[in-house]
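Undergrad: Got a predicted model here, sequence first, then my questions.
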Amino acid sequence: MENPRYQRQTSLKEFGEAGQIRLNNAKVLVIGAGGLGCPALQYLAGAGVGTIGIVDNDRVALSNLHRQVLYSTDDIGLSKALRAADILSALNPEIDIIPFNESLSTTNAQHIISQFDIILDGTDNFASRYLINDACVLAGKPLVYGAISRFEGQVAVFNWATNNGRSSNYRDVFPNPPAEDEILNCEEAGVIGTLPGMIGTMMANEAIKLIAQIGVPLINRLMTYNSLNNQMYDLEVQPQAGSHSLIPANFAAFEAKDYELMCSSQSATQIDPDRFEEMLQDPSFSVIDVRELNETPVINEFNYLSLPLSSFEKSVNQIKENKIVIFCKSGKRSLNAARILASHYGNSKKIYSLKGGILAWKDHKEV
């Protein structure tokens, strides 16, 4: 008997009952329940994907809500994975939701990914993207990739062999990661709130097409969308001869690889908000804000020296202390400033950078 919940899609002749059965039997893992993951999860659950896994160790913050519309103000401080699972179960109690309230790592990736048919990468940092890509290649799992920044987003389907046997992966487009401080994430660069909704929905659509065996998925193609002018284009991704040599040979080698180190700057020791709090109480530290003037959030909780990154190199002689902790909005520019300091002073000064920036510190204070 036809389920009225799915009648609008089963009535499509290209989809039909066969497509719905395939969705009900499918297992999809969404890594990251943030800007991209939220819309993807909502539409995958609504469509009736039988088993959905959610990987995220983050908690809901006020700054998330303009784009992560799965959550509400009452959810601030709650686990994203656990809260998303509750909301999705209420949306569709006929499916199974499996939350993983943890970050994906080299030690748990094989165990988690092996349980699912298709993986969606909704993360927002390069270390996670390379880790997820390499794990999917090793496990033979298709990967639906999405990324956003400012007004532009990308979607692609990797690790799915075409009829001629060709299969591309993320490293065929981006063989090696940029330094951690070279490219800004959404916290630093900003993002228009509607963009992750569109890109995340496209990611869900690609997964549904793959599962239901309909349409022309973005296999071996990278689609780019610009929300300012509504222009879209896609590029064919050719498997590159050297890309597989960059991926660990097996899961033992994968577990030994440090993806954070691979994508990070070595100019400074990164510290978490708790350690930052300790340093604020130590008068031997010089605390430096490298944000541009008038950036938000405004900081009134402690004293600091403002040296904007745009003119930082000209201002380093103002720093007299030998122990320095640098912060910016999300932790990217502070690493860049640390590199500049290290080039001037070498190892004569101890340099620290606040990981996640002042936004992470503010969120930590609110929890």
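TA: Cool, the structure landed.
Undergrad: rest of the way, CA atoms for contacts and neighbours
TA: OK.
Undergrad: in stretch 204-220, what's buried?
TA: By neighbour count on 16 or more other C-alpha atoms under 10 Å, the buried set for stretch 204-220 is 204-212, 217-220.
Undergrad: In addition, the following structure is provided for comparison:
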Amino acid sequence: MTTAFSTSDVDARVAALREQIQATEDQLAQLREQLAHAEEAQHRAQDAGKLETDWQQEIMGALNNPDHQYYQREQAPQRFGLSNADFKRYGRQLIMPQVGLHGQLRLKAARVLIVGAGGLGCPAAAYLAGAGVGTLGLVDGDTVEESNLHRQIAHSTDRIGMFKVDSALTNLRGLNPNLNYIPHRAHLTPTTALDIFSNYDLVLDCTDHPTSRYLISDACVLSGKPLVSASALRTEGQLIVLNNPPRAPGASEGGPCYRCVFPRPPPAESVVSCGEGGILGPVVGVMGLLQALETLKLITASPDAAAPPPSLLLFSAYSTPQFRNVKLRSRRADCASCSANHTVTESSLTSGSMDYIAFCGVTSPIDILPRSSRISAGELLSTLSSSLPHDDEAPVILDVRDATQFELCSLPNSINLPYQGLSNRLRDDKQVLEDLRGRDVLVVCKLGNDSQLAVQMLSAATPEMKSVKDVQGGFRAWRNEVDPEWPDY
């Protein structure tokens, strides 16, 4: 049996293979660069050992001979493990007792992986690069969009369409060209996570969805890496340091993992993205900066220092106080990832049998209504065009976005009834039910998800309606199919 491929399929395949080859060549170039740095460091260490011995002998000679002019001897480069350029660049933090020479040397030797080059990853990466973390890896498969720019500060207008990883590295190399940067131009998956994590000392979770949070945490437990995780939405954020200290599953002295704190994912319908719920740029910036701060504290800490007790930091921009700290328990005895009876294993991860999408119940975009309960954006246009103003027989256009979005843009004569709180409104406000009685109701939202849930809720609460349908694809479909000037936010 012969399978026919269209020209577009072949072109897409060729383009994908070229991208894969380019990514492999870039990775090979990075490995060669790492080898060169490692060999250089090896030679420096050998030379430094001999230099240190000669230096100590000369100091003892100076102490025994008052006429010895030791101070006139020209200092050799990197006598103290850092170059003069390093002292100049990092001097303001070197003189702090929390960092000092040993802390800066730990930073220089550290290998840190940042998963996500967006609102959290951009500021976190910038401050880690500025502080002199020797190797920074970035993982992200997305490209820069215009809607990213108000908060993802490593990107710029002229780099729209570029891989976020490449855009961020352009920014970082301009900030500090002396570090080793490793790009990973693909989304993290269960089959690739352990291989990538094995090359780093510490991981930052700068993603924005439960599926990636559970995956990253599981991979950190299995690979023995501390994890600095943060999230932000609207005007609030959370920060937590997990798997610190990193111990094998079952070790009671190890730090809790993400599953210990959140054994069960939130209901899929309650998960709101920045595109749906919004985000204030400085809020996600604050959380990314705090991730960088916690990472620097972990790296520069003395190896003998005890790990601080686990806690969850909560930030709310419009609250007083803005910060609250919640103490957390240690590892859960029944945790699926880090307990003695853990079910998340290396083989289950690398084999692909771990289905994080199914575990989190992700259904986005949702599709829960029959075709008979949906209309297209074009059909909505026909309905509006054939309806007269103030016609009691005309369908009711029910906009279930929140009041702020409704104020931004709305269809003429539409009614705003936000999905958040809709069940209470239907229960407590009898006038709403009365206004919909005997009418055709068309429900619309931004993307076509909330509108479907609202149709289900309305059908159960107001059976006296003539009909109730959702507009498939919401205002995104309206913009794409009907009105290209409709605001794209």
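TA: That came in fine, so what should we check first? Everything quoted here is computed from the prediction, not taken from an experiment.
Undergrad: coming back round to it: looking at the buried residues of stretch 204-220 of structure 1, which two lie furthest apart in space?
TA: With distances taken as C-alpha to C-alpha, the most widely separated pair in those is A212 and N220, at 18.5 Å.
Undergrad: In structure 1, which residues correspond to the longest helix along structure 2?
TA: Using DSSP state H, we find that the single longest helix of structure 2 is helix 7-64. Helix 7-64 of structure 2 corresponds to no residues in structure 1, going by TM-score structural alignment.
Undergrad: which helices and strands does that helix pack with?
TA: strand 180-184 (3 or more C-alpha pairs under 8 Å, 6 or more residues apart in numbering; DSSP states H and E).
Undergrad: superposed on structure 1, where does the strand it packs on end up, distance-wise?
TA: Following superposition, strand 180-184 of structure 2 is found to deviate from structure 1 by 1.2 Å on average (mean C-alpha distance after the TM-score superposition for structure 1).
Undergrad: I would like the range of structure 1 that aligns with that strand, please.
TA: Counting by TM-score structural alignment, strand 180-184 of structure 2 sits on residues 96-100 of structure 1.
Undergrad: Please list all residues in contact with the aligned partner of G116 of structure 2 in structure 1.
TA: The alignment partner of G116 of structure 2 in structure 1, by TM-score structural alignment, is G32. Residues counted as contacts of G32 of structure 1 (C-alpha atoms under 8 Å, 6 or more residues apart in numbering) are 54-56, 121-123.
Undergrad: Could you check how far G32 of structure 1 is from P175 of structure 1?
TA: Computed as C-alpha to C-alpha, to the nearest Å, the G32 of structure 1 to P175 of structure 1 distance reads 22 Å.
Undergrad: Run through the neighbouring helices and strands of the helix or strand harbouring K365 of structure 1.
TA: Assignment of secondary structure by DSSP states H and E places K365 of structure 1 within helix 357-366. Packing contacts for helix 357-366 of structure 1, counted by 3+ C-alpha pairs under 8 Å, 6+ apart, involve helix 273-280.
Undergrad: For the stretch 201-350 of structure 2, just list every one of the helices.
TA: 210-223, 258-261, 274-277, 281-300, 346-350 (DSSP state H, counting those that start in this stretch).
Undergrad: Which one of these lies nearest to V441 of structure 2?
TA: helix 274-277 (23.1 Å).
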